[in-house]
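S.K.: sequence plus the predicted model coming up.
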Amino acid sequence: MLHLDSGFDLRPARAEDAAKIAWWMAQPHIRQWWHQDWSVERWAQELSEQTAGEHSIPCVAAVDAEDFGYVELYRVRHDRLAEYYPSDENDWGVHVAIGDVTRVGRGLGRRLLRALSDALLGSDPDCRRVVAEPDIDNTQSVRAFAAAGFVGQGELQLPEKTALLMVRTRTVEA
């Protein structure tokens, strides 16, 4: 378990988290953007594959000892995103879904994004940037990233969406 600033905890997702993650991903506010409202079995398989590979690290986020969201941390160099912008060898990427609907719209996302990016930049001296690519029409997500110190760097036309490349660097003031 990794303890982050602002009282957040992050732990690797396990197969036994598949039911919770499947439930979160089926919520309308997530399903609309993630398109991963899969079965529990499919999520268990996805978590197993991610854990076994080197592409991404699936995690469950908690605050006050209550799980509330799903996080994927990934090295951009292992992701197709690297083909869409001049990525750095040590860029980290982040995907966040606040699954607990009672916690949506309360500033939790921006606080988690800031704590995550601070932790990634703080623990990896070679990393200069943490990036994200929310759908350009997902205004809540774009606002949360901006409030966490990410700066829009332009649109990216990905196969499934038009995204806004958002970048957090070490130079952002806390």
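M.R.: Cool, the structure landed.

S.K.: CA atoms for contacts and neighbours, from now on please.
M.R.: OK.

S.K.: sticking with I30, tell me its helix or strand.
M.R.: Using DSSP states H and E, I30 sits within helix 28-34.

S.K.: and the closest residue in space to R128 that isn't next to it in sequence, how many neighbours?
M.R.: Of all residues not flanking R128 in the chain, T169 sits nearest, at 5.8 Å (C-alpha to C-alpha, 6 or more residues apart in numbering). Number of residues near T169 (other C-alpha atoms under 10 Å) recorded here: 18.

S.K.: now swap in Q153 and tell me
M.R.: 13.

S.K.: how about Y85?
M.R.: 12.

S.K.: for it, give its distance to E133.
M.R.: 11 Å (C-alpha to C-alpha, to the nearest Å).

S.K.: just how off-centre is stretch 160-174 within its chain?
M.R.: Chain-centre distance of stretch 160-174: 12 Å, with C-alpha atoms, centre = their mean, to the nearest Å.

S.K.: in that stretch, what's buried?
M.R.: 163-169 (16 or more other C-alpha atoms under 10 Å).

S.K.: how about the longest helix seen in the chain: buried residues?
M.R.: The longest helix of the chain (DSSP state H) is helix 108-123. For helix 108-123, the neighbour count (16+ other C-alpha under 10 Å) marks 108-118, 120-121 as buried.

S.K.: adding another structure so you can compare the two:
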Amino acid sequence: MHDTVHASAIRLPYPPCDDPAALLPSLAEWFGAERDRKTATIALRCEDAATHGATDAEKRLASFAMRAVRAGVADRVTRDGDTLLVSTSRATFWQHPSPWLTAPSSGGAALRYVTQGGRRYPSRPPKPTGTVYRRYLPALASTFSLRTVDVSEDTERFHRWMNSERVARFWGLRGTREEHAAYLEAQCADAHVHPLIGCFDDRPFAYFEVYWAKEDRIAPFYDAHDFDRGLHLLVGERDAHGPGKLHAWFNGVLHYMFLDDPRTQRIVGEPRIDNTRHIAYMHRLGAYTLKEFDFPHKRAALIVLERDTFFTHHGP
């Protein structure tokens, strides 16, 4: 097992790049290729220190390294002679949004509260359109992405998926094309739900509903926190059920849910109690079953995945 890797010294031009995110591609290369790698250390030296003065160069490099920690790119900085060692854990790296999010995160919205239907919860930001998350998967030589539902583009495939025997067993939403278009329109209009299409290499294969739990029907059944998020899903294309792809898309959508708002500490789900495959896979990713309970339409398991568990032990 690789516990630490020291890169060859990265020589930064003088003055160093202002954006510590410049270190992320190197970190992505290590952490993306080796799932057992826990930490990585980049050695930083200023190549023009002799020309511009060692003291000034050291100050600028130290400032850059400090910003790397404050920006969430690194965990700590140590010194080895004229070299700064910038160390990053796997958990820290995968919580940085910039390599993966392709739309502004929900975390940037101001915190305001609304009260509706006897519930008080944060006002949710408008949902982005288009692609919101994209990640290349070296093991599959493929790119997983998530994009917001486009009703005009996605109704036909959603209609086909919902009427398949395998999906209808758990969703119970067989219907006409018009009914399914109306369903998607309602989800797009609902401020607490973000309907998404999952793709491999831009080919749609699944539908996901990412929702804020505090104002959802699940809230009365547990102590819902302001930024808990839940997930409903269906996989419409059978070739996405293979072990490699299953791990990739399941892991990817959970990763997106935690990245979209850093205040999200828990992801919850309420699969039907007989959906044992879904429950077992959530457990493999670090979730646990809090309890079983009765919705009006089903007996369900309340599944909880905590942020720290996901990133520290089971994450991307």
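M.R.: Done, it's in. Note that the coordinates shown come from a computational prediction; the quantities given were computed from them, not determined experimentally.

S.K.: what TM-score comes out when they're superposed?
M.R.: Overlay of the two chains. TM-score (TM-score structural alignment, normalised by the length of the first structure): 0.91; 174 aligned residues with a C-alpha RMSD of 1.6 Å.

S.K.: which ones are touching the counterpart of the residue nearest to R128 of the first structure in the second structure?
M.R.: Matched by TM-score structural alignment, T169 of the first structure corresponds to E306 in the second structure. E306 of the second structure sits next to 265-267, 286-287 when contact means C-alpha atoms under 8 Å, 6 or more residues apart in numbering.

S.K.: cool, and G69 of the first structure?
M.R.: G69 of the first structure touches 21, 24, 60-62, 96-100, counting by C-alpha under 8 Å, 6+ apart.

S.K.: burial of the nearest residue to V104 of the first structure once chain neighbours are set aside, as a residue count?
M.R.: Spatial nearest neighbour of V104 of the first structure, excluding adjacent residues (C-alpha to C-alpha, 6+ apart): I98 at 6.5 Å. Counted with other C-alpha under 10 Å, residues neighbouring I98 of the first structure total 23.

S.K.: give me every residue that touches the alignment partner in the second structure of I98 of the first structure.
M.R.: Aligning on TM-score structural alignment places I98 of the first structure opposite V235 in the second structure. Contacts here follow C-alpha under 8 Å, 6+ apart; on that basis V235 of the second structure touches 161, 167, 205-207, 241.

S.K.: change it to 10 Å
M.R.: Going by C-alpha atoms under 10 Å, 6 or more residues apart in numbering, V235 of the second structure touches 161-162, 166-167, 197-198, 204-208, 241, 246, 249.

S.K.: and the gap between the equivalent of F150 of the first structure over in the second structure and D274 of the second structure?
M.R.: Under the alignment (TM-score structural alignment), F150 of the first structure pairs with A287 in the second structure. Noted for A287 of the second structure: a distance of 17 Å to D274 of the second structure, by C-alpha to C-alpha.

S.K.: OK, contacts around the residue nearest to A287 of the second structure when sequence neighbours are not counted?
M.R.: Nearest residue to A287 of the second structure in three dimensions, chain neighbours excluded: L305, at 4.2 Å (C-alpha to C-alpha, 6+ apart). With contacts defined as C-alpha under 10 Å, 6+ apart, the neighbours of L305 of the second structure are 228-230, 254, 265-269, 282-283, 285-290.

S.K.: same thing with V131 of the first structure?
M.R.: 74-76, 81, 87, 91-95, 117, 145, 150-153, 165-169.

S.K.: what helix or strand does it sit in?
M.R.: V131 of the first structure belongs to strand 129-132 when assigned by DSSP H and E.

S.K.: that strand vs the second structure, mean deviation?
M.R.: Aligned to the second structure and superposed, strand 129-132 of the first structure gives a mean residue distance of 0.7 Å (mean C-alpha distance after the TM-score superposition for the first structure).

S.K.: return the distance of stretch 122-132 of the first structure from the chain's centre.
M.R.: The answer for stretch 122-132 of the first structure is 14 Å, by C-alpha atoms, centre = their mean.

S.K.: now do the buried residues in that stretch.
M.R.: Neighbour-count burial for stretch 122-132 of the first structure [16+ other C-alpha under 10 Å]: 127-132.

S.K.: dump those residues to JSON lines, plus distance to E16 of the first structure.
M.R.: Formatted as JSON lines, those follow (distance: C-alpha to C-alpha, whole Å):
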{"residue": "C127", "distance to E16 of the first structure": "32"}
{"residue": "R128", "distance to E16 of the first structure": "34"}
{"residue": "R129", "distance to E16 of the first structure": "32"}
{"residue": "V130", "distance to E16 of the first structure": "29"}
{"residue": "V131", "distance to E16 of the first structure": "29"}
{"residue": "A132", "distance to E16 of the first structure": "27"}
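
S.K.: appreciated, that's everything.
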